[in-house]
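Engineer: I'd like to go over a predicted model; first the sequence, then the structure.
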Amino acid sequence: MDTLTGLLDGPKARGAFLLRSILTPPWSLRIEDRAPLSVVTMVRGDAWILPERGTPLLLHPGDVAIVRGPEPYTVADDPDTPVDVIVGPGQVCTKGGVDVSEVMSLGVRTWGQGREGDRASSVVLSGTYQAEHEIGQRLLGCLPALLVRPAGTGADDTLVHLLAAEIGRNEPGQELVLDRILDLLVVSVLRSWLAAPDSGAPAWYRAQHDQVVGPVLRLMHDDPATAWTVAELAQRVGVSRAGLARRFTALVGEPPMAYLAGWRLAVAADLLREPECTVAFAARKVGYSNAFALSAAFKRVRGVSPQEHRRLAATGSQPQAAGFSGPAETVILAG
């Protein structure tokens, strides 16, 4: 498994919340649902996306914005438009403290206060991953707070049109179809981001192209359960132990064994988000001798036990994992 596949294997929507909003200006939606990841794209009209911390950004039709949670953000026709509707946990929409989720329904996965044929109305598509285990902490930890891919700069334009066409349909298996389209759209945008020069992608991802460090990273990612040593890894790629240690540290930012330890815990953290995964099973999968050894390492590095980690992940209140944090600023992909 290459490092790109290992990273992008995360998005697996399961009953994601997808919605087409038809909104007549002035309008402003405050999103406080604490979702781990959301996608926003315009079908008609422009909209401003205002992160909780950061510079407001104008979205044009076809632009795709990926917003990393759980911090709130606002989508509006103008940065100065007062918030009209608040979208809370469970996608409950309130206006003046009153639940308007049903009142503003316009049909299948369609909502708002505009009219279908009104060209003055904005049409917004949104997709929300509602649980962190659908994304994976390894990926979330790498992402900027706001990532935007302008229209016409990637192959995912086709996916935006497909999502727009499918979101209002009510066919058998439609939820699964929409989940997979959302996954493909997210992966396509993230792949463009990771490949872009100076994108802020993590150092270990950029290092995969190195002829020495790249193969070592693939060995670690492909089989974290193996009892790797620097000497064995160096032998596999045909360099000296000291040479590998120096080169790996220079490119990745930490020594090989420190990186491997962090990677093992990141994989374990993702595994433990699955209710059926035991601590003992996760330990075996990532190279710890038993559940006690994994628990001790988990507590030492992350500050919580595996059980507490599972509870926090379920409530969406888990802090970001150390060692896999990404840029906090807005990133706009160039054409």
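Structural biologist: Here it is on my side, so go on.
Engineer: Every contact and neighbour count from this point should use C-alpha atoms.
Structural biologist: OK.
Engineer: Mind listing what's buried along stretch 215-226?
Structural biologist: If you call a residue buried by 16 or more other Cα atoms under 10 Å, then stretch 215-226 has these buried ones: 215, 216, 217, 218, 219, 220, 221, 224, 225.
Engineer: quick one: contacts of it?
Structural biologist: Residues from elsewhere that reach stretch 215-226, judged by Cα atoms under 8 Å, 6 or more residues apart in numbering: 1-3, 6, 204, 208, 228, 233, 237, 260, 263-264, 284-288.
Engineer: what does stretch 184-192 give?
Structural biologist: 4, 8, 11, 39, 64, 66, 149, 154-156, 159-160, 333.
Engineer: Would you mind reformatting those (as CSV) and adding columns for secondary structure and neighbour count while you're at it?
Structural biologist: Listed next are those as CSV, based on DSSP: H, G, I helix; E, B strand; the rest coil; neighbours: other Cα atoms under 10 Å:
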residue, secondary structure, neighbour count
4, helix, 15
8, helix, 19
11, coil, 23
39, strand, 21
64, strand, 25
66, strand, 24
149, strand, 26
154, coil, 16
155, coil, 13
156, coil, 21
159, helix, 16
160, helix, 22
333, coil, 18
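Engineer: Quick one, which of the contacts of stretch 215-226 are buried?
Structural biologist: Looks like these have 3, 204, 208, 228, 233, 260, 263-264, 284-288 buried, using 16+ other Cα under 10 Å.
Engineer: okay, pairing it with this:
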Amino acid sequence: MDVLTDVLAAAKIGGVLTSHLRADAPWGFRLDQVPFAAFHAVTRGECWLRRPDAEPLRLVAGDIVLLPMGGGHALASDPSGPLVSYDDILKASGASMPGAYVELAGAGPRTRLICGAYPYEDSVAHPVLAVLPPVLHLPADRSREHGALSATLEMLAAELDGGRPGARTVVDRLVDVLFVHIVREWLDSHAEQRASWLAALRDPPIATAISHLHGDPGRAWTVDELALTAGLSRAAFARRFTALVGEAPLAYLTRWRMGLAAQRLRTTGEPVAVIARSVGYASEFAFSRAFSRCHGMPPGRYRSTHRPATPE
């Protein structure tokens, strides 16, 4: 069971290219409180990432930054110059997202940027994104050391420049792949950090227990049974799981069940009672209460709110 893939799918973390920029200094734009994870990759030149209450971060060709929880930020040719709204830039250029190609004319050095977004269902994505720092900066030298990450970025840039048939599909897939490589690289370089859900996946006993939970979420698991799968005593397992994952085993199971239920409500027409049973609830009423506590609304309203509109 690939637990990370499982969570990315349930959280509906899917990347989309938002823009491909060619900017000649001086330039600067701000993105106001984006409600998704965002990434920016510099393929030529250099620029500055600017955030409220943080020192500007210089980025050079080959650098990648991921902002896991989004938030307001800016990119500019210098660390302190004026900024304009990116929405205004799009309107002025006549471009539209996703995938806008934007040129910012100036007399100074040229920078090229690839920018993208990763929308997600917050309650399910939490274990992946909440454990990452507000800004995950992968300098060019680290990207090159992580060969797959550097190769993915090169292929992404080549597809954007090539104009070949099917490029849109290839770009979208590569943006997804880029996210996984970024998370992998961060996990590999922070293996010493033990108190996070991602670090738990590197701990064989706890990773085994999590894999069992994901593989059979409808089972009436007990802490004793999970401890047995991990090869630990009940007390040792409960302490270790909570320390690594950040919540108790059965609390994690409940949140995972609610994430799976939300995914099925969004993507299938199955009756609520069927979905309830699939995630371990014999009573539709008990399931509805648990779902409402997690998602802030009952299953029926969640489905009507989140299902895509049916074409007439």
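Structural biologist: It's in. The shown structure was predicted, so the numbers you read here are calculated from the model rather than taken from an experiment.
Engineer: just to revisit the earlier point, so which of the contacts of stretch 184-192 of structure 1 comes closest to residue 255 of structure 1?
Structural biologist: Nearest to residue 255 of structure 1 among the contacts of stretch 184-192 of structure 1 is residue 4, at 20.8 Å by Cα to Cα.
Engineer: What does the closest one correspond to in structure 2?
Structural biologist: In structure 2, the residue matched to residue 4 of structure 1 (TM-score structural alignment) is residue 4.
Engineer: Please determine how far its match is located from residue 46 of structure 2.
Structural biologist: 33 Å (Cα to Cα, to the nearest Å).
Engineer: Residue 140 of structure 1 reaches residue 68, doesn't it?
Structural biologist: Yes. At 7.2 Å, residue 140 of structure 1 counts as touching residue 68 under the criterion of Cα atoms under 8 Å.
Engineer: Pull up the overlap in contacts between those two.
Structural biologist: residue 36.
Engineer: Now do stretch 49-58 of structure 1: distance to the chain's middle.
Structural biologist: The gap between where stretch 49-58 of structure 1 is centred and where its chain is centred comes out at 18 Å by Cα atoms, centre = their mean, to the nearest Å.
Engineer: what's the first-to-last distance across that stretch?
Structural biologist: With Cα to Cα as the measure, stretch 49-58 of structure 1 spans 6 Å from end to end.
Engineer: Just the buried residues of that stretch, please?
Structural biologist: Buried residues in stretch 49-58 of structure 1, counted by 16+ other Cα under 10 Å: 49, 50, 51, 56, 57, 58.
Engineer: could you list every residue that touches the fifth one?
Structural biologist: Listed by Cα under 8 Å, 6+ apart, the contact partners of residue 57 of structure 1 are 48, 49, 50.
Engineer: change it to 6 Å
Structural biologist: 48, 49 (Cα atoms under 6 Å, 6 or more residues apart in numbering).
Engineer: Repeat that for the second one.
Structural biologist: For residue 50 of structure 1, the contact set (Cα under 6 Å, 6+ apart) comprises 56, 73, 74.
Engineer: ok, back up a step: which one of the contacts of stretch 184-192 of structure 1 is nearest residue 251 of structure 1?
Structural biologist: Of the contacts of stretch 184-192 of structure 1, the one sitting nearest to residue 251 of structure 1 (Cα to Cα) turns out to be residue 4, at 16.9 Å.
Engineer: what about stretch 187-199 of structure 1, distance to the chain center?
Structural biologist: 13 Å.
Engineer: Could you pull out the buried residues of it?
Structural biologist: 187, 188, 189, 190, 191, 192, 193, 194, 199.
Engineer: now, which of those sits nearest residue 244 of structure 1?
Structural biologist: Minimum distance to residue 244 of structure 1 across the buried residues of stretch 187-199 of structure 1 is 24.4 Å, recorded for residue 194 (Cα to Cα).
Engineer: ok but that closest one is inside a helix, no?
Structural biologist: Yes. Secondary structure of residue 194 of structure 1 (DSSP: H, G, I helix; E, B strand; the rest coil): part of a helix.
Engineer: Need the nearest residue in space to the aligned partner of residue 206 of structure 2 in structure 1, chain neighbours excluded.
Structural biologist: By TM-score structural alignment, residue 206 of structure 2 lines up with residue 213 in structure 1. Closest residue in space to residue 213 of structure 1, ignoring its immediate chain neighbours: residue 248 at 5.8 Å, by Cα to Cα, 6 or more residues apart in numbering.
Engineer: Same check on residue 295 of structure 2?
Structural biologist: That would be residue 123: by Cα to Cα, 6+ apart, it lies 7.4 Å from residue 295 of structure 2.
Engineer: Distance of residue 70 of structure 2 relative to residue 51 of structure 2?
Structural biologist: Counting by Cα to Cα - residue 70 of structure 2 and residue 51 of structure 2 are separated by 11 Å.
Engineer: correction: residue 180 of structure 2
Structural biologist: On the measure of Cα to Cα, residue 180 of structure 2 and residue 51 of structure 2 end up 24 Å apart.
Engineer: Contact partners for the residue lying farthest from the centre of structure 1?
Structural biologist: Residue farthest from the centre of structure 1, counting by Cα atoms, centre = their mean, is residue 240 at 37.2 Å. When contacts are counted by Cα under 6 Å, 6+ apart, residue 240 of structure 1 is found next to residue 234.
Engineer: So it versus residue 231 of structure 1, what's the distance?
Structural biologist: Distance of residue 240 of structure 1 to residue 231 of structure 1, computed by Cα to Cα: 8 Å.
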